[in-house]
Every structure is written in C-alpha cells, then in structure tokens.
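[1] Only the shape, not the letters, is given here:
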C-alpha cells in the first residue's frame, strides 16, 4: 500500500450525514461516523499506523488502476487492470435523507471481476476515536464486528449462501481482519460496513447489494434532474453540485467547508486545520450558487439553518453570529492536537476542532444578509421573527463595524482593519435597507443608510491606495487581497469603474501566477503563522468572475479552462494548488466548488451576450435571482 496517497488521488462518497474518501488504489482512508465532525474510524490519510484503514489490492504484483463515478451519481468505481483479468470495486453509501440524525450508516464495497480472473487482498483495521479507543474483534459466518463500546463497526458479507465466508482465508490479528477474495469473470462479492451502537453482521446476497446500488443511483439521478442549467460546462457544474450535496448535513441543511481535517496548505508545514464545520460565509455563498442552478430545496434548507442561528438566544455581550458552528448548530469547536500523529506526509500538528471559532470576522454579516436578500427575491420569505433578528443584528453592526477584526482569512496575527470586512458590512446594510423598503418593514432606515454611506466613504478614503492605484487588504497598508475580487460581484463598484480596473490590473501583476491566484502575499502581510501556501482555488474562480464582469472574456475563458485542468481525475478540487500543480489543503473544499459554479455561470452569461452581439444587462451583484 502507498502510505502517502496524494490528496487528489481520491474520490468522495457519502450519505448526506457523513462521507468517506476512497483512494485510487482502493484504500478507504478517511471515514468519520456518525457525522462529518465525529471522531474518525478510518484516517490513514493522516497517519497510517494510528489512523486506521480498509485496504484492498490485487494479489498480482503489477497492476494499474483507474477511477470514475457512475454517471451523474456519487457512486465511485475503482478499476484494477492486471495480466490475469480486470476487477472493479464499487463504493457508495446509502443516502439518509430524513430530518432526524441517524446513528447508523451503511457503506457498501462491491468487488466484481469483469474479465478473466482476479484475487484481492483485503485488510480491515479500524481505529476508533482518532485511534484513542481500543476495540474487540469477533468473526462469524455472516461477517465481523469491531466493538469499541459506544461505537461498533459491523462488516456484513455479500456472498451467495453456499460460499465459504468471504474468500479462501480469513485471519485476525490485534483487532485487524485480513482476507483473500478470489473472483472469476462475472462474479460479484463484497462487504457492507455499518456503524452504530448496536449493529451486527447479516447475510447479504449479491442481488440485494446490486439493488442497493441501483436505488442509490436512482436517488442521485432524481436529485440531479432538478438542475435547470443547460449552458457550457454542464457536466463540470453538475459534478460540483453533487459534491456540494455530499457536503450537506441533511438533518439541519448546513454545509461543511470540507469533510476532512489536517490536510496541509503546505507539505510539512503547520497550516493544518479542521474544516468539518459549517462556516456562515461558505454556507451563505452556497445559497446563490445552488439557486442559480435550480436546487431550491438545498438553498432553503440552509436559509432555515441560518435563520435558527440568527434568532437563537445569545449570551449577553456575545456576537450576533459565530463565524462557524458544528453541523447541528452547536458552537463547541475546542481545538486540540492529536499527539503522536505524523500528519499527511509529515505535516504536523494534526488538529481537530477549530480555534478560529471565537474570532471576530465582520464580513459574515454581509454574506448572511446577502443570502437572505437573494432568497427573498426568489420568493422564500423571511417572516416576522426573522426580520426582528435581522434588525437586531444590523443595529449591533451599526455600533461595531468600525473596529479591527481577524478577517476572512482567519489570520492569527492580531486584529486589523480589513477592507473586505468593511466591504461586507456595507453589503449587510445595503441588503437590510432593500429588504425593509421592498416590503414596507419597520426599520431605523436613517441610521442604516448613514452607516452604509459612512462605510462607503471610509473604504474609498482608507481602503484605496493612491500609490498602488488599487484597493488594498487593510487600511494603511499596500498589500493586495484576492477577497476584494468580490467588489463588483456584490455591487460595491461597477466592473468598468477606473478604480476597479486599476485594482484588477494590480492583482494581475502581483497575485496571479499563470492564471492561478494567491489570496495575498504572507511575506508582505504577516498572518501569525510560519510557512507559505499555494494558490487559493476559490480566488482563481473569483478572478474568472471578475474578468468576465470586466469584459475581459477571452482571458476569463482561458483562465477558467486552465483551472479545469487542475481538477482531479473525478472533477474534485481541494483548497489550494501547490507550485508543482499538486492539490493541497482540505479536500474536497465546498468554497472552491461554489465559486466554480458562480464563475462558470457568470462567464457563460457574458459569452452568450457577446455572441448575440449585445451588451450584458444582468445584475452586477447578488441582488436578485
């Protein structure tokens, strides 16, 4: 087994409450249960010895592998090509679509010989609670149980009734199960992994397992049929939409930033964070992308989650919103380090939880209000309790927007006056004013308008650098920030404004590297962390959007098409791209796929308008659906 499988060499499967990663060599090396943010059961992606794994590989020494998704689904197929034959491993999870959290989750692994003969070596070695909880293993004719007390993992065999267990040999060693599976052309066998407090193995026929696969495929085909998008790059956008659906926690409607923890922004560095939580910012951006594609239910579900966060009681003196939450809306995100874990390719420390949860990031209020305004335009009402909560939030923001903060990039170098934070505070007041006036709602409009205008004036005076001829990251500095690519998108400036055009040209020179875009220059703007990072994939797609809005269509299309070449073999993106072209950071990242959808749709609209010989007259910002 390759102990250092590349981040990009994985496909994602899931059941809408948790997910798993399957490497191109068939290794199941990341799986947490019962939720995204639960302790891991398999995590060899971060530490082969301590993390736990489910490996499978042909017995032949030489083989090649290929991996793909069954069309328009989240069913992953890994193909093994050997001299003796061709085998397939089909991995998927059974969707749990209800509104109630489930403690039991099923992951199916179906092995099939499609040509000749093939034998697989299988090794199942779970490590519960990040390897901190011991377990007992018991084996029966139906399968096996790995019992860690409150959590159990059962392994049910997929076989015909007259088969002898899984294969010609099964052995156990220190809580680990090994087996050999021999298959001839046309045969299918496998296992069903099930987690829960009282699960036990059962006998499953191949036909029953195939029915589970067929039902799962039908679920995904039915869900994807809601898409209304028919423009360019349709397959790419639909894969991103499926990925976002996989990252959505069905019981609450919240969207995790990524299903993984500890994957580094620099190989061997310390920028290793836990992303298995819901950021207000990421989730709010999802509303726009999902509604544009026609996925109304998901956008509405997140809006309800967001309303619950805005309206829930808060302790006196606390902020109206936290920047991130667990998927159930709780806010206990205590950060700790997994001692003795080696980390992905030696990238230490491995952190679980997220210490940035208590930061002040003022931009989230603009993103939340922008999402609510967009939903309102789509006919999703806010309601009286929601409006009262929005009013309280904006009144708090009126007292608190003009202060230093940690900013969108969650720097750990102290609070500063970030231009992007002020920009999104402007958005918050602008959208609140529009919501009030469009429905005749009671509001202290004079105050909100005054605050909105004061922010505008401040950004123009302090966020603009005459020397750089550009809007800059923070007041009194000269550093550029790719987050400000949102300026024309949210309607703060016109894409043709000379100040914006000058800013975009400055970013072309300083932040763009052969179409890829850095967030900012850490050497020029210390962020409290050692090391460097790659280009930020979200920012590259924001750059495409900004180029398209600014009329630079040929550059926008080339940049977008180049970015598509950095996707992995099944169309997934991590957080960043290293100088080598390798994907780094947590994987797959929702933010990247959200930005991909928005950039593609904006570019498609502008290209259509150009081909039809007319000027684009659509909205500049997220002001109507």
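    Structure's in. What do you need? Being a predicted model, the structure only gives us computed values, none of them experimental. Numbers count the residues shown, from 1 in each chain.
[2] Only C-alpha atoms from now on, for both contacts and neighbour counts.
    OK.
[3] Pull out the buried positions in the helix or strand hosting residue 207.
    Element membership for residue 207 (DSSP states H and E) is helix 206-224. For helix 206-224, the buried set under the neighbour-count rule, 16 or more other C-alpha atoms under 10 Å, comprises 206, 209, 212-213, 216-217, 219-220, 224.
[4] Looking at those residues, which is nearest residue 434?
    When the buried residues of helix 206-224 are compared for distance to residue 434 (C-alpha to C-alpha), residue 224 wins out at 32.9 Å.
[5] Would you check that that closest one makes contact with residue 237?
    No. Applying C-alpha atoms under 8 Å as the test, residue 224 and residue 237 come out as separate, 10.9 Å apart.
[6] Please point out which parts of the one helix or strand residue 504 maps to sit buried.
    Following DSSP H and E, one finds residue 504 within helix 498-510. Residues of helix 498-510 classed as buried under the neighbour-count rule (16+ other C-alpha under 10 Å) are 499-504, 506-507.
[7] other SSEs contacting the strand or helix carrying residue 292?
    Residue 292 belongs to helix 280-293 when assigned by DSSP H and E. For helix 280-293, the packing partners by 3 or more C-alpha pairs under 8 Å, 6 or more residues apart in numbering; DSSP states H and E come out as strand 254-255, helix 296-311, helix 363-377, helix 590-611.
[8] Of all the ones you listed, which one comes closest to residue 282?
    Closest among these, using C-alpha to C-alpha: helix 590-611, at 6.0 Å.
[9] Now find how far off-centre the closest one is within its chain.
    Its chain's C-alpha centre and that of helix 590-611 lie 18 Å apart, by C-alpha atoms, centre = their mean, to the nearest Å.
[10] for stretch 321-335, same thing?
    Per C-alpha atoms, centre = their mean, the centroid offset for stretch 321-335 relative to its chain is 16 Å.
[11] Could you tell me the end-to-end distance of it?
    19 Å (C-alpha to C-alpha, to the nearest Å).
[12] tell me which residues in it are buried?
    321-329, 333.
[13] nearest spatial neighbour of residue 535, skipping sequence neighbours?
    residue 518 (4.3 Å; C-alpha to C-alpha, 6 or more residues apart in numbering).
[14] hang on, the earlier thing: let me have the buried residues of stretch 321-335 in JSON lines, adding secondary structure and distance to residue 421 as columns.
    What follows is the buried residues of stretch 321-335, written out as JSON lines (DSSP: H, G, I helix; E, B strand; the rest coil; distance: C-alpha to C-alpha, whole Å):
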{"residue": "321", "secondary structure": "coil", "distance to residue 421": "15"}
{"residue": "322", "secondary structure": "coil", "distance to residue 421": "15"}
{"residue": "323", "secondary structure": "coil", "distance to residue 421": "13"}
{"residue": "324", "secondary structure": "strand", "distance to residue 421": "16"}
{"residue": "325", "secondary structure": "strand", "distance to residue 421": "20"}
{"residue": "326", "secondary structure": "coil", "distance to residue 421": "23"}
{"residue": "327", "secondary structure": "coil", "distance to residue 421": "25"}
{"residue": "328", "secondary structure": "coil", "distance to residue 421": "27"}
{"residue": "329", "secondary structure": "coil", "distance to residue 421": "24"}
{"residue": "333", "secondary structure": "coil", "distance to residue 421": "23"}
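[15] Included below, for side-by-side comparison, is a second structure:
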C-alpha cells in the first residue's frame, strides 16, 4: 500500500493490526481474525454449488486453532515498514510489540503447522523459522532506528541463534540446497515454494550461490512453464493442487533480484495473461488455466504488486536499490 501511495489505507491497516497485538497480554497472536477483530468460526459446509459446480463450499477455517509462526514475521515486517514510511508507533503499540517479540524469543524452536496450514503433525519448517528471524530482526532494526526502549541484547542474540539454526539444520550439503523442514523423510528434504521468501525478506543475498542452487531446484521441481506449485506433497487436504499464484510471482521477483531480468519479465507477462477480464487472480491455477481456490485472493495480488514494483524498478534503473 505504501509503495503505491495508499498512505491512509496503510495507516488504517496498521491501526487494526496494533489493536490485535495490544489485545494479546502475553504476545501470543491468533493465526487469523475476523474484520471486526473477533474469532474466525470453525469450518462448516454449505449446501450450495460453487463456480461450475465446484464443491464443497466451506465457510470458516479450521486453521484458526493452529500454530503458525510466520504470522509474527509478517506483523513485524509490516510494523517496521509502516513506522519507517508511514506513521510512527504509539507507546502502547510498541509495548505490545515488545511482548510479541519476547514471545517469539521464547517459542521459535517449537514446531508448527507452517504457512500452508498442513493438516497433520506439526514440524519445524524452514519458512516458519525464517519468519521468526524476520520478526526479531525487524524489531531490532526498529528499536535502533527510533531509539525505542527494548531488550536489544536478548533480541540480537536470538536473531543470531535463529540464523545459525537455519544454516545448521535446513541447508543440506548432500543435496546442495535448502530443504523445507527439519527431518529425514523425502517430504522434509523437498523444496517448497515458501522458500522463495528467503531473499525477499533479506535473509540471504539474491545472488548467493547457495540461494541460486535452491532457486534452481525450485525451478526444476516445482515450476511448470513459469507457474510454480507451492509443494508436491500430501497435505491432508482434498482435491488436486494447481500452481500457486503467489509462489509464481515470488519466483518472478527472485529471478529479477538474481539479475535474470529477461526471464523474469517473460514469466511475469505470461502470468498476467492468466488474470480475468479485470486482471484479478484466484489462489491457484489449474492445468487447463481455470482458477482454483479462493477468488479474488489477496495473497496473489500482494505478490503480483511486489514483483511488478521490483521488476519495473530494475528494468528502468538498471538494478536493485539499497535496503535498510
């Protein structure tokens, strides 16, 4: 929103997010909230036909009781950018952020359901660990930039511990790439579309050889003509997976950040052709080009905007700009 000039909307969203954070006395956020800040109901099926007879039609979300560590990284990244380019944090909001980050410091080693809300045993996922790192990193940066009171020694040490854990437990020397989860099963050692966030959140350089090896593996294993599946595992959910639109646009941005601008632009333009007459996207795209999942999907459009913004800047300015 801030990138596109929607200042009022961005500030309004941050007020809403800070209200949620302040309502958590111990810093433990819910995975999801209703627009009014209340709880999201559990899933129930409706006796209705979906688009072209698709079924089942479900309202609510059973993931409301899951643990998903990535939400903390998303909140702190938004808080950091909102404070830097939008409106400074109020005192009570910063106190709430301290509680949230302290909670992350206490729980980052715990397994969770991950970004994809896998219906099965919790695991230690790389993306979740990555977003825990983002949460602490952005909190440290924000405290230092704004001279805010914070337990910086503990936070800085935790940030280093999380980084060390990622390199020690999620980089696989035998495979020569990062893996999706800590463990020894083929599913644990697979690649995952969520790994595309690693350079996008500035954990690793976009041209680091170890990242480029992982990017190649994602392209080889998950990409189909520029469209990217989020994974190829059994997630415990019914139905067949299509390519995941957000992952496809993350892939475009990763290519662009790696300097592969022609390839990034080509894939980007092919993806845009799959939008409907209003340029909108669903969650996934089936092999025949039809939409699958929620429509319109905010996640898809956020990834589109981010890829478009970076690609346009790189094509016009000849390369990336500094970030701090």
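    Right, received. Where do you want to start? Predicted model, so just to flag it, every value in this text is computed and none were measured.
[16] State the distance from the aligned residue in structure 2 for the residue nearest to residue 535 of structure 1 to residue 15 of structure 2.
    Counting by TM-score structural alignment, residue 518 of structure 1 corresponds to residue 229 in structure 2. Computed as C-alpha to C-alpha, the residue 229 of structure 2 to residue 15 of structure 2 distance reads 34 Å.
[17] same check, this time on residue 96 of structure 2
    12 Å.
[18] ok, now residue 114 of structure 2?
    Look at residue 114 of structure 2 and residue 15 of structure 2: by C-alpha to C-alpha, they are 26 Å apart.
[19] Between those two, point out the one with more neighbours.
    Set residue 114 of structure 2 next to residue 15 and count neighbours by other C-alpha atoms under 10 Å: residue 114 wins out with 24 against 16.
[20] Isn't the more buried one up against residue 120?
    No. If you go by C-alpha under 8 Å, residue 114 of structure 2 and residue 120 don't touch, sitting 10.5 Å apart.
[21] I'd say residue 183 of structure 2 and residue 171 touch.
    No. Between residue 183 of structure 2 and residue 171 there is no contact, the gap being 11.7 Å when judged by C-alpha under 8 Å.
[22] So for these two, which sits in the more crowded spot?
    Neighbour totals were compared for residue 183 of structure 2 and residue 171, and residue 171 leads with 22 against 15 (other C-alpha under 10 Å).
[23] what residue of structure 1 takes the place of the more buried one?
    In structure 1, the residue paired with residue 171 of structure 2 is residue 464, using TM-score structural alignment.
[24] so where does the counterpart of residue 263 of structure 2 in structure 1 fall, helix or strand?
    Counting by TM-score structural alignment, residue 263 of structure 2 lines up with residue 555 in structure 1. Per DSSP H and E: residue 555 of structure 1 is located in helix 553-564.
[25] For that helix, which helices and strands make contact with it?
    Counting by 3+ C-alpha pairs under 8 Å, 6+ apart, helix 553-564 of structure 1 packs on helix 537-549, helix 590-611.
[26] how much does it stray from structure 2?
    On superposition with structure 2, the mean distance recorded for helix 553-564 of structure 1 (mean C-alpha distance after the TM-score superposition for structure 1) is 0.4 Å.
[27] and the helix or strand following that helix, which stretch of structure 2?
    Sequence-wise, the next helix or strand downstream of helix 553-564 of structure 1 (DSSP H and E) is strand 576-577. Per the alignment by TM-score structural alignment, strand 576-577 of structure 1 matches residues 284-285 in structure 2.
[28] what's the mean deviation for that stretch versus structure 1?
    Looks like 0.6 Å for stretch 284-285 of structure 2 (mean C-alpha distance after the TM-score superposition for structure 1).
[29] Contacts for that stretch next, please.
    Defining contact as C-alpha atoms under 8 Å, 6 or more residues apart in numbering, one finds that stretch 284-285 of structure 2 is touched by 241-245, 291-293.
[30] picking that back up, if you count contacts, what does the following helix or strand past the helix holding residue 504 of structure 1 end up packed against?
    Using DSSP H and E, the helix or strand that directly follows helix 498-510 of structure 1 along the chain is strand 512-513. Packing partners of strand 512-513 of structure 1 (3+ C-alpha pairs under 8 Å, 6+ apart): none among the helices and strands.
[31] Which SSE is immediately downstream of strand 512-513 of structure 1?
    Next along the chain after strand 512-513 of structure 1, taking DSSP H and E as the criterion, comes strand 516-517.
[32] How far does that next one sit from its chain's centre?
    19 Å.
[33] okay if I get the helices and strands packed on helix 280-293 of structure 1 as CSV plus distance to residue 181 of structure 1?
    Shown next, in CSV, are these (distance: least, C-alpha to C-alpha, whole Å):
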stretch, distance to residue 181 of structure 1
strand 254-255, 38
helix 296-311, 41
helix 363-377, 51
helix 590-611, 37
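[34] among these, which is the most enclosed?
    Most buried of those, by mean neighbour count (mean count of other C-alpha atoms under 10 Å): strand 254-255, with a mean of 30.
[35] In structure 2, what range does that strand match?
    With TM-score structural alignment applied, strand 254-255 of structure 1 matches no range in structure 2.
[36] any residues touching that strand, and which ones?
    244, 247-249, 277-279, 282-283, 301-302, 305, 327-328, 590.
[37] and which of the residues you listed is nearest residue 608 of structure 1?
    residue 244 (26.3 Å).
[38] Distance check, that closest one against residue 305 of structure 1.
    In terms of C-alpha to C-alpha, residue 244 of structure 1 sits 16 Å off from residue 305 of structure 1.
[39] Now do the same for residue 522 of structure 1: helix, strand or coil?
    Assigned state for residue 522 of structure 1: coil (three-state reduction, DSSP: H, G, I helix; E, B strand; the rest coil).
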